[in-house]
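Trainee: missing the sequence, but the structure's below:
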């Protein structure tokens, strides 16, 4: 019997395959990240921010290596060029950084803004960090700051309706552009 014939079914949108007025754009490749065991992702052995510097730059998506911190592309970017500034050391909180790490963390954030400006001329930026699970940190055990380039009209119906972001550039292409635009002498 079809759900339309059963008046006891008030919320037909809860049934698989039932039209609910929205078109769906499915992104099943993200399930590996969504379902990953948080402890595995966040333990020092399984931490993506501890692993990235151990890979070559292209494989690890590393844009710049400093002495105590580095810049890496976000594997799940909000926009093309979405960078993360990370200390090499596995620390959870901004207050856990040493004075040297804090200075380089800030300098790399500034350099990221310059490189993104030179590579892609965004109209603005979102800069921020979420500390702790309750604050929305995806990987709360390793401090990282987001630097997200923004353009007028970069938010369209996809993120709002389908919780999906369409990105016009491949990560490896974006990384090459940012490496070429990174300020010298840092």
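Mentor: That came through, no problem. Because the structure is a prediction, the values reported are computed rather than measured.

Trainee: C-alpha only now, for contacts and for neighbours.
Mentor: Noted.

Trainee: hey, where'd the strands end up in this protein?
Mentor: For the chain, the strands defined by DSSP state E occupy 62-65, 69-73, 83-87, 124-128, 145-150.

Trainee: And here is the other one:
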């Protein structure tokens, strides 16, 4: 049997099992830790954060500051800002990473794939032609070829250059 080592995955599992509180609430609290927590942009009601364990390079999430797991309980102002930040994320990802398409969406409930059910967040996953190759299909392994911090700085710079309303 062939073995493939992915220490980042075990780090996620160990951290997730030990984690107290909510990583999105923690990321939303202190802007001085934005780079460490991969927070790219802060709005009034919601923020953009990179996924620490991405499906693809540039995998972002937009989350409200308020700890809420029920989509139906979002107020209109927060919902509108999440949509605007999703649009901004797509614009910046196109500029910086030039993907061929995107997957967007919420995983509401464990059965729907939510790893964090109690704090909803919208995923923005850039996709490229050919990004599903033999590794995830046959080997059940995803290869991310770009450094998170490098992508963080490129996206942060592009966001700063945008005229955000």
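Mentor: Now that the structure is in, tell me what you want to look at. In this text the structure is predicted, and so the values were computed from the model without any measurement.

Trainee: Can you pull the TM-score for these?
Mentor: Scored against TM-score structural alignment, normalised by the length of structure 2, the superposed chains reach a TM-score of 0.89; 160 aligned residues with a Cα RMSD of 1.6 Å.

Trainee: picking that back up, out of the strands of structure 1, indicate the one that is most buried.
Mentor: Of the strands of structure 1, the one with the most neighbours on average (mean count of other Cα atoms under 10 Å) is strand 83-87, at a mean of 27.

Trainee: against structure 2, where does that strand fall?
Mentor: Mapping strand 83-87 of structure 1 onto structure 2 (TM-score structural alignment) gives residues 60-64.

Trainee: List the contacts of the matching stretch.
Mentor: 24, 45-51, 78, 82, 85-86, 89, 119-125 (Cα atoms under 8 Å, 6 or more residues apart in numbering).

Trainee: Mean deviation, it versus structure 1?
Mentor: Here stretch 60-64 of structure 2, set against structure 1 after superposition, deviates by a mean of 0.3 Å using mean Cα distance after the TM-score superposition for structure 1.

Trainee: And that stretch, how far out from the chain middle?
Mentor: Offset of stretch 60-64 of structure 2 from its chain centre (Cα atoms, centre = their mean, to the nearest Å): 6 Å.

Trainee: go on, stretch 100-110 of structure 1?
Mentor: 19 Å.

Trainee: And stretch 148-155 of structure 2, by the same measure?
Mentor: 13 Å.

Trainee: cool, stretch 148-161 of structure 1 as well?
Mentor: Distance, centroid of stretch 148-161 of structure 1 to centroid of chain: 14 Å (Cα atoms, centre = their mean).

Trainee: and it, which residues are buried?
Mentor: Along stretch 148-161 of structure 1, these residues count as buried under the neighbour rule (16 or more other Cα atoms under 10 Å): 148-150.

Trainee: How about stretch 113-124 of structure 1?
Mentor: 113-120, 122.

Trainee: Find me the equivalent region of it in structure 2.
Mentor: Using TM-score structural alignment, stretch 113-124 of structure 1 pairs with 90-101 in structure 2.

Trainee: With that, I have no additional questions.
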